[in-house]
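Participant: Can you look at this prediction? I've put the sequence above it.
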Amino acid sequence: MRRWAAGLLLLAALVVGVWIARGEASPHPPGQWAPRAGVEPRYQDVSGLRVHYVRKGRGPALILLHGLGSSIYTWADVIPALAQDHDVVAADLPGFGGSDVPDELASSVYPATVLGLLDRLGISRATLVGNSLGGAVAVVLAARHPERVRRLVLIDSAGYNLEPSKRPMSLRLVGSAPVAAALDALPIRRWLVTRALRQVFYDPARVTPEKVEEYLAPLARPGATDAVRSLINDRSGFGLPALVSEVRVPTLIVWGRNDRWVPLADADRFAAAIPGSRKVVLEECGHVPQEERPAEIVHLLEEFDPGR
């Protein structure tokens, strides 16, 4: 681990030098996806936190929850189609995207914030769709507040991999003290984000400069990288996996066969623990099917949770 950190810091120094020499601004400013998806930024105050979200469409409520280090951008390619028959809400979890970074970030903040946002938006029941970290949050809500959850969709969900030792090396490096200091430099953030995305996607060609900028921009906010590190080092694990077996709402489990961050074996564990759940495996797909295979995700969601 120390050798990894030392090597990464050396690389950071080299990258910083190259970046300073170039002195170039990004030709791909973030946020351009929103007009294409037909959404505008909205905000709600939830327990003193300003929560950023988008909302589109009419019909049964569909709540989209992103993963660690991500944002509502991850749902950009599925929102327009889903909104034809659903009331679609995609929210940035605290510390990510455009939502506030709490002074103290604990795993308990996330389910409480989602529940509070539903209250503020007047949504009594919804289908929760969670990818990675968002899946863990959705599981907690489905287990503890089943009266608020109509259906549950887990897309390459966290839950059985929340122990720090079970996480990918990229995440463990970000959680280490030496690398944490280097993250304040834009070049090393850019290098880490690019490296992580190339692991997340089955096809690394999908990691375009625009995509890198969309993931990178929110991490430049004060405290944003602290939020990521806090979750990486959080050992509470949302009370998972113990809570998984308490889920009783109809559940769809979707997994990319080639997910290098959360193994396919975890999909089997979810399926075995949740009675009556259905599992779908997508071939040649990585950790974020909603970005890599958006049309198939839309089809699966509309089939599982028909709209109006």
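Facilitator: Received, thanks.
Participant: going forward, measure contacts and count neighbours with C-alpha atoms only.
Facilitator: Fine.
Participant: three-state assignment of the spatially closest residue to residue 243 that is not a sequence neighbour?
Facilitator: Excluding the flanking residues, the one nearest residue 243 by Cα to Cα, 6 or more residues apart in numbering is residue 143, at 6.3 Å. Secondary structure, DSSP: H, G, I helix; E, B strand; the rest coil: residue 143 is helix.
Participant: With residue 90 instead?
Facilitator: Under three-state DSSP, residue 90 comes out as strand.
Participant: correct me, but it touches residue 67?
Facilitator: No: using Cα atoms under 8 Å, residue 90 makes no contact with residue 67, being 11.9 Å away.
Participant: can you pull out the strands in the stretch 201-308 of the chain?
Facilitator: Ranges of strands in the stretch 201-308 of the chain, per DSSP state E, counting those that start in this stretch, are 251-256, 278-282.
Participant: ok, the residue nearest to residue 243 to residue 164 distance?
Facilitator: 23 Å (Cα to Cα, to the nearest Å).
Participant: next one: residue 186
Facilitator: 25 Å.
Participant: swap in residue 228?
Facilitator: Residue 228 sits 13 Å away from residue 164, taking Cα to Cα as the criterion.
Participant: let's bring in a second model and compare:
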Amino acid sequence: MEQNVVSGYKPVNNIDVYYEFYPNQASEQTIVLLHGFLSSTFTFRHMIPLLKKEFQVLSVDLPPFGKSAKCSRYKYSYQNIAQTVIKLTESFGLQKMILIGHSMGGQIVLNILHLKQEIAEKAILLCSSAYLKRSKMPLILSSYLPYFHRFVKYWFARTGVEKNLQASLYNHSIINEEMINGYLEPFLQDEIFVALTRMIRDREGDLPAKILKQIKTPCLLIWGDHDKSVPLKIGEKLSKDLTNSKLIVLEKTGHALPEERPIEVYHYIKGFLANNQTG
């Protein structure tokens, strides 16, 4: 790992959270990166080298993903994960934060803004999850069955990392061994499936429009026009409900923006942060 990164674990909110911190004394702003479902800080490996030149960067493995602990006592609700990120940033004493969330990470960003709007100057949502309901009751009840985590593992093995990547990307030619192995690695231990079973139970669903309309933080939404996971129409609806937001659509692009369009996304982020105008 590079010399100018501080990585490790912090015990916050009753769980050990893995982070990578890239200090930058020349920047007053800190970018906080939050990945999506079934992902990790690995998602941002192409964007971090670009961002850390201009900004201080904190990339977080959201529990239970990546290298963060998998704990059966932890509540894997969006609100609790958001609280965990807030407490982690407080432990670093961070000010003037810019929150960037991809997919489910975008929903965590919105939960953070709902809980503590003053925490961030601006937010960037990359194909953010939005308007998903809570899991249906039969699935929640099933999650209490002994060994239900084995069904979760079986489902994951059937869909497979490569298939998930193909569904997330418009350009399949960028899929390689490094990418497949990077996304597969956190799922080689059984603990993750026990935690995912708990998440089925705890996840309360995305924030409703009524709450989204109360968020006044300037938000930049960036979407792929070929996003199959969170279609563009979701981004269009979200941009209407977030009253201080702007939507940018990238052509011939799927869901995994940090993989497919890291340079373009970086330039849009830089432009958005340089512009003092809102909306």
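Facilitator: Everything's here; your move. Worth saying up front: this structure is predicted, and the values here are computed from it rather than measured.
Participant: How close are the two chains, by TM-score?
Facilitator: For these two chains in superposition, a TM-score of 0.85 is obtained (TM-score structural alignment, normalised by the length of the second structure); 264 aligned residues with a Cα RMSD of 2.7 Å.
Participant: just to revisit the earlier point, residues in contact with the residue nearest to residue 243 of the first structure?
Facilitator: 243, 244, 246, 247, 248 (Cα atoms under 8 Å, 6 or more residues apart in numbering).
Participant: Return the most buried member of the strands of the stretch 201-308 of the first structure.
Facilitator: strand 251-256 (a mean of 25; mean count of other Cα atoms under 10 Å).
Participant: which part of the second structure lines up with that one?
Facilitator: Mapping strand 251-256 of the first structure onto the second structure (TM-score structural alignment) gives residues 219-224.
Participant: Tell me which of residue 228 and residue 164 of the first structure has more neighbours.
Facilitator: residue 228 (21 against 17; other Cα atoms under 10 Å).
Participant: Tell me which residues touch the closest residue in space to that one that isn't next to it in sequence, please.
Facilitator: Setting aside the residues directly before and after it, residue 228 of the first structure is nearest to residue 69 in space (Cα to Cα, 6+ apart), at 6.3 Å. Residue 69 of the first structure sits next to 96, 215, 219, 228 when contact means Cα under 8 Å, 6+ apart.
Participant: so who does the aligned partner of residue 56 of the second structure in the first structure touch?
Facilitator: Using TM-score structural alignment, the partner of residue 56 of the second structure in the first structure is residue 87. Applying Cα under 8 Å, 6+ apart to residue 87 of the first structure gives the contacts 55, 56, 57, 58, 59, 60, 61, 62.
Participant: between those residues, which has the most around it?
Facilitator: Of the contacts of residue 87 of the first structure, with other Cα under 10 Å as the count, residue 62 tops at 30 neighbours.
Participant: isn't that one right up against residue 127?
Facilitator: Yes: Residue 62 of the first structure lies in contact with residue 127 (Cα under 8 Å); the separation is 4.9 Å.
Participant: residue boundaries of the helices in the stretch 151-300 of the first structure?
Facilitator: 169-174, 177-182, 186-200, 209-216, 224-233, 264-273, 289-292, 294-304 (DSSP state H, counting those that start in this stretch).
Participant: So what does residue 142 of the first structure match up with in the second structure?
Facilitator: Residue 142 of the first structure maps onto residue 113 in the second structure, with residues paired by TM-score structural alignment.
Participant: can you tell me how far the closest residue to that match other than its chain neighbours sits from residue 128 of the second structure?
Facilitator: The shortest distance from residue 113 of the second structure to any non-neighbouring residue, by Cα to Cα, 6+ apart, is to residue 215 (6.7 Å). Going from residue 215 of the second structure to residue 128 of the second structure by Cα to Cα gives 15 Å.
Participant: Compare those two (neighbour count), which wins?
Facilitator: Neighbours were counted for residue 215 of the second structure and for residue 128 using other Cα under 10 Å; residue 128 has more, 29 against 21.
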